[in-house]
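1. pasting the structure only:
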C-alpha cells in the first residue's frame, strides 16, 4: 500500500497517550458509536405506533412531527455526536477547534453553491421524467416560496446531524489510508446501513416493507457517495457545500416533487434518486479515472483551488 504525506488540513494523528484504543482506531470507534447510539435512540420510535406497534404510543405531529421527535434525536446522537466524542478524546481541544473551522468553511466560489442548487433539482426532475414518461409541471407559488426555508430546515436537521460524521470525520481519514474510491466504497454502504432500522417504521414504508426497498436504498447511498466524495474533494472539503448537496435531495422530494410530478407514484422517488446517482457516479468515475477530485500523491485532503469552477474535474 502506498503511503502518502498527510495534507495540511488532514486531522493530526493523536498521541498514543491520549484516548488509548479509541485514539489508535478512531474510525472504527466512530462507526461503532454512530450505529450504536442512533439505533439505541431509535428503539422507541421503531417500537411505537409509527413502527412495529409494540408500544401503544404514536409520536405526535404527523409525518413531520414524528421525524423531528422520533428520528432526529437518534440522528444527532449518532454521526455528529460520535465524531465530536472521538475527536475530543483523541485530539483534545485543538482537534475540536480544527473541526469547528472546517465545519464553518464557506470560502468557496458562489458558483459551487449555485451549481448544487440548480443541478440537484434538474437531475432529479430529468430522472423522474425518464422513469415516469411524464413531463414536469410548474409548481405553485407556495412551493417556490417554501423551497428555501425548507432547505434551511434540512441543513440544520439532516445535514448537520449526518455529514459532520460521514464526510467530515470519516472521509479524510479513510482517504489518507485507502484513497478516494476505496474510502467511498467503505463510507457509502455504512452510511446506508445506518438507516436500515428505520425501514421498520413509516420513515421507510414499514413495518412490512419488502427487501427491494432497503437494497435499492443501499445501492443509492453507494452511488451518491461517489458524487459526494467528488464534491468534497474538489471544493476543498467544504462541509457547508457537502451538506447542501445532501439536503437538496431531501428538500426537493419533500417540498416540490409531488407538485412537479402529480401523477407519478411515490415509489418513483427512490428509483429516480438511484438513476440520478448512478448516472452522476459513472460520469465522475470516468471523467476523473477514479480519483474523484483527489490529487495524485495525496492520500487525504483536496486540491486548494477553492475558486475553481464547478465544471472542472
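-> Looks like it came in fine. These figures come from a predicted structure and were not determined experimentally.

2. going forward, measure contacts between C-alpha atoms and count neighbours the same way
-> Noted.

3. for residue 59, helix, strand, or coil?
-> coil (DSSP: H, G, I helix; E, B strand; the rest coil).

4. that one touches residue 69, doesn't it?
-> Yes. Using C-alpha atoms under 8 Å as the test, residue 59 is close enough to residue 69 to be in contact (7.0 Å).

5. can you give me the helices for the chain?
-> Here the chain has its helices, by DSSP state H, at 21-24, 26-47, 62-66, 72-75, 81-103, 110-132, 141-154, 160-163, 171-178, 180-194, 212-234, 239-251, 257-260, 268-288.

6. so for residue 302, which of the ones you listed sits nearest?
-> Nearest of these to residue 302, taken as C-alpha to C-alpha: helix 212-234 at 4.8 Å.

7. the closest one: which residues count as buried?
-> 213-214, 217-234 (16 or more other C-alpha atoms under 10 Å).

8. OK, contacts around residue 219?
-> 189, 274 (C-alpha atoms under 8 Å, 6 or more residues apart in numbering).

9. between residue 59 and residue 69, which one's more packed in?
-> More neighbours surround residue 59 than the other of residue 59 and residue 69, with 18 against 14 (other C-alpha atoms under 10 Å).

10. how close does the nearest residue to that one once chain neighbours are set aside get to residue 40?
-> Spatial nearest neighbour of residue 59, chain neighbours left out: residue 66 (5.1 Å); criterion: C-alpha to C-alpha, 6 or more residues apart in numbering. The spacing between residue 66 and residue 40, counted by C-alpha to C-alpha, to the nearest Å, is 17 Å.

11. likewise for residue 98?
-> Residue 98 is 29 Å from residue 40, by C-alpha to C-alpha.

12. sorry, back to before: tell me which of residue 66 and residue 40 has more neighbours.
-> A direct count of neighbours by other C-alpha under 10 Å for residue 66 and residue 40 places residue 66 higher, at 18 against 13.

13. ok, the more buried one to residue 106 distance?
-> Residue 66 sits 32 Å away from residue 106, going by C-alpha to C-alpha.

14. same question, residue 85
-> Distance of residue 85 to residue 106, given as C-alpha to C-alpha: 24 Å.

15. same check, this time on residue 40
-> Residue 40 is 34 Å from residue 106, by C-alpha to C-alpha.

16. same thing with residue 137?
-> Counting by C-alpha to C-alpha - residue 137 and residue 106 are separated by 34 Å.

17. looking at those two, which one has more neighbours?
-> residue 106 (15 against 12).

18. contacting residues for the more buried one?
-> By C-alpha under 8 Å, 6+ apart, the contact list for residue 106 reads 238, 240-241.

19. dump the residue contacts of the nearest residue to residue 76 once chain neighbours are set aside.
-> Spatial nearest neighbour of residue 76, excluding adjacent residues (C-alpha to C-alpha, 6+ apart): residue 161 at 4.7 Å. Contact analysis of residue 161 by C-alpha under 8 Å, 6+ apart lists 72, 75-76, 78-80.

20. try 7 Å
-> 75-76, 79-80 (C-alpha atoms under 7 Å, 6 or more residues apart in numbering).

21. presented hereafter is structure B, for comparison with structure A:
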C-alpha cells in the first residue's frame, strides 16, 4: 500500500511547481495588496524565495538529503568562460536593444546615462542575490535536470519557462509590473532556453545560472532608462525584449539542436541516489545498489 507521499515521489517536478507557486503567491497576494509604488519592489523579495523553498521541501519529502542537493547546486567550480558568458549574453542583448531603442526614440534622454549606469551597478547585486538569482535553485537547480531525464532540453526549457511565467502572475494582477503579460511570457520562455544552454554547457553550474539571471534582471531595464522610458518608444518595451532574447534562443536551438541545447549532454539529477520507490523495490528484491 502506498504512502501519503507517493504523489510527491512519483511526480516531483509537478509537486515542486505547485508548491513554488503556492508559497510565493501566499506571500505576494496579501503583501502586495497593501503596499504600492517603489516599496512594492522590495515587498516582492520574500515571495521570490518560493522556488528555492519548494525545491528543498520536495527534496526532503522524497527522502533525499537536502544537504546533498544544496552541495550540488552550490558547486561553482567551472571554467571561467561560463561565468563570462553569464554576464556577456544578457549585457550583449541589452546593448543591442539599447541601440535599437535609441534609434526608435530619436536619441538618448537628457541626463539619463549616469543614473542608468549607477542603477545597473546596484541592481546587479540586488537582482543576483535577492531579486531573481535565488530563483535558480528551484528552476534550474531542481526542475530542469529532472525534466531533462524525461524530455529533450528544449521541451524541458519551455515547460520550466511557462510555469516560471505563470509564477509571476500576481505581479501583473497587483500592478507591480506595468508590462504586457503575454509578451513577458514569451521573453521568459526565451530566457529559459538560454539558461538551459548555460546550465547544460557548464555541466549543471547553478551559480552561473544565478549570475545570468541577476544580470538579465539588472541589464534589461538600462536601455529603457537611457532613452527616457516606455512613453518615448513607438513599440512595447516587452515586445523588444521578447524579440531580442527570442532571437538568441532560436540561434541556440539552430546551433545545438533541441535534444541538449548544448555541445554537452543534457544534465540530469546528480545530487541523490535512487528514488525512494526504487530503493524500496530494490530492498524487497534483495538486490543491492551498484
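-> The structure has been received and is ready for your questions. All figures in this text were calculated on a predicted structure; none of them were measured in a lab.

22. any idea what the residue nearest to residue 59 of the first structure aligns with in the second structure?
-> By TM-score structural alignment, residue 66 of the first structure lines up with residue 40 in the second structure.

23. just give the nearest non-adjacent residue to residue 202 of the second structure, would you?
-> According to C-alpha to C-alpha, 6+ apart, the nearest residue to residue 202 of the second structure is residue 82 (6.2 Å).

24. right, and the one you found touches residue 200 too?
-> No. With contacts counted by C-alpha atoms under 7 Å, residue 82 of the second structure stays clear of residue 200, the gap being 10.6 Å.

25. count the neighbours of residue 295 of the first structure for me.
-> For residue 295 of the first structure, the neighbour count with other C-alpha under 10 Å is 17.

26. from residue 270 of the second structure, how far out is the aligned residue in the second structure for residue 188 of the first structure?
-> Aligning on TM-score structural alignment places residue 188 of the first structure opposite residue 161 in the second structure. As for residue 161 of the second structure, its distance to residue 270 of the second structure is 22 Å (criterion: C-alpha to C-alpha).

27. the two: which is more packed in?
-> Using other C-alpha under 10 Å, the more surrounded residue of residue 161 of the second structure and residue 270 is residue 161, with 22 against 13.

28. tell me the contacts of that one?
-> Here residue 161 of the second structure is in contact with 188-189, 192 (C-alpha under 7 Å, 6+ apart).

29. which ones are touching the closest residue in space to it that isn't next to it in sequence?
-> For residue 161 of the second structure, ignoring the flanking residues on the chain, the nearest one in space by C-alpha to C-alpha, 6+ apart is residue 189 at 4.2 Å. The neighbours of residue 189 of the second structure, taking C-alpha under 7 Å, 6+ apart as the test, are 158, 161-162.

30. how many neighbours does residue 265 of the first structure have?
-> By other C-alpha under 10 Å, neighbour count at residue 265 of the first structure equals 10.

31. corresponding residues in the first structure for stretch 8-19 of the second structure?
-> Taking TM-score structural alignment, stretch 8-19 of the second structure hits residues 22-33 over in the first structure.

32. next up, the contacts around the aligned partner of residue 132 of the second structure in the first structure.
-> In the first structure, the residue paired with residue 132 of the second structure according to TM-score structural alignment is residue 159. By C-alpha under 7 Å, 6+ apart, the contact list for residue 159 of the first structure reads 243, 246-247.

33. sorry, back to before: among the contacts of residue 161 of the first structure, which one has the most neighbours?
-> Going by other C-alpha under 10 Å, residue 79 tops these with 31 neighbours.

34. now do the same for that one: its match in the second structure.
-> Aligned partner of residue 79 of the first structure by TM-score structural alignment: residue 51.

35. quick check: its match touching residue 135?
-> Yes. Between residue 51 of the second structure and residue 135 a contact is recorded at 5.6 Å, counting by C-alpha under 7 Å.

36. state the distance from the counterpart of residue 150 of the second structure in the first structure to residue 129 of the first structure.
-> Under the alignment defined by TM-score structural alignment, residue 150 of the second structure is paired with residue 177 of the first structure. Distance of residue 177 of the first structure to residue 129 of the first structure, given as C-alpha to C-alpha: 40 Å.

37. got it, and residue 107 of the first structure?
-> Taken as C-alpha to C-alpha, the span from residue 107 of the first structure to residue 129 of the first structure is 35 Å.

38. one more: residue 97 of the first structure?
-> Taken as C-alpha to C-alpha, the span from residue 97 of the first structure to residue 129 of the first structure is 45 Å.

39. ok, now residue 240 of the first structure?
-> Going from residue 240 of the first structure to residue 129 of the first structure by C-alpha to C-alpha gives 29 Å.

40. neighbour count: these two, which is higher?
-> Using other C-alpha under 10 Å, the more surrounded residue of residue 240 of the first structure and residue 129 is residue 240, with 22 against 18.

41. the more buried one: what's it in contact with?
-> So residue 240 of the first structure contacts 103-106 (C-alpha under 7 Å, 6+ apart).

42. what about stretch 180-188 of the second structure, distance to the chain center?
-> With C-alpha atoms, centre = their mean, to the nearest Å as the basis, stretch 180-188 of the second structure stands 14 Å off its chain's centre.

43. now swap in stretch 125-139 of the first structure and tell me
-> Stretch 125-139 of the first structure has its C-alpha centroid displaced from the chain centroid by 24 Å (C-alpha atoms, centre = their mean).

44. can you check stretch 9-17 of the second structure too?
-> How far stretch 9-17 of the second structure lies from its chain's middle: 18 Å, per C-alpha atoms, centre = their mean.

45. just the buried positions in that stretch, please.
-> With the criterion 16+ other C-alpha under 10 Å, stretch 9-17 of the second structure contains buried residues 9, 12-13, 15-17.

46. again with stretch 213-232 of the second structure
-> Quick answer for stretch 213-232 of the second structure (16+ other C-alpha under 10 Å): 213-228, 230, 232.

47. just stretch 99-110 of the first structure next, same as before
-> 99, 102-103, 108.

48. which one of these sits closest to residue 204 of the first structure?
-> Using C-alpha to C-alpha, the buried residues of stretch 99-110 of the first structure come closest to residue 204 of the first structure at residue 103, 29.3 Å.

49. residue in the second structure paired with the closest one?
-> Checking TM-score structural alignment: residue 103 of the first structure goes with residue 73.

50. quick one: contacts for that match?
-> 137, 141, 206.

51. the last one maps to what in the first structure?
-> Looking back up the chat, that one is residue 206 of the second structure. Match for residue 206 of the second structure (TM-score structural alignment): residue 239.

52. state the number of residues packed around that match.
-> Neighbour tally, residue 239 of the first structure, other C-alpha under 10 Å: 23.

53. many thanks, I have nothing further to ask.
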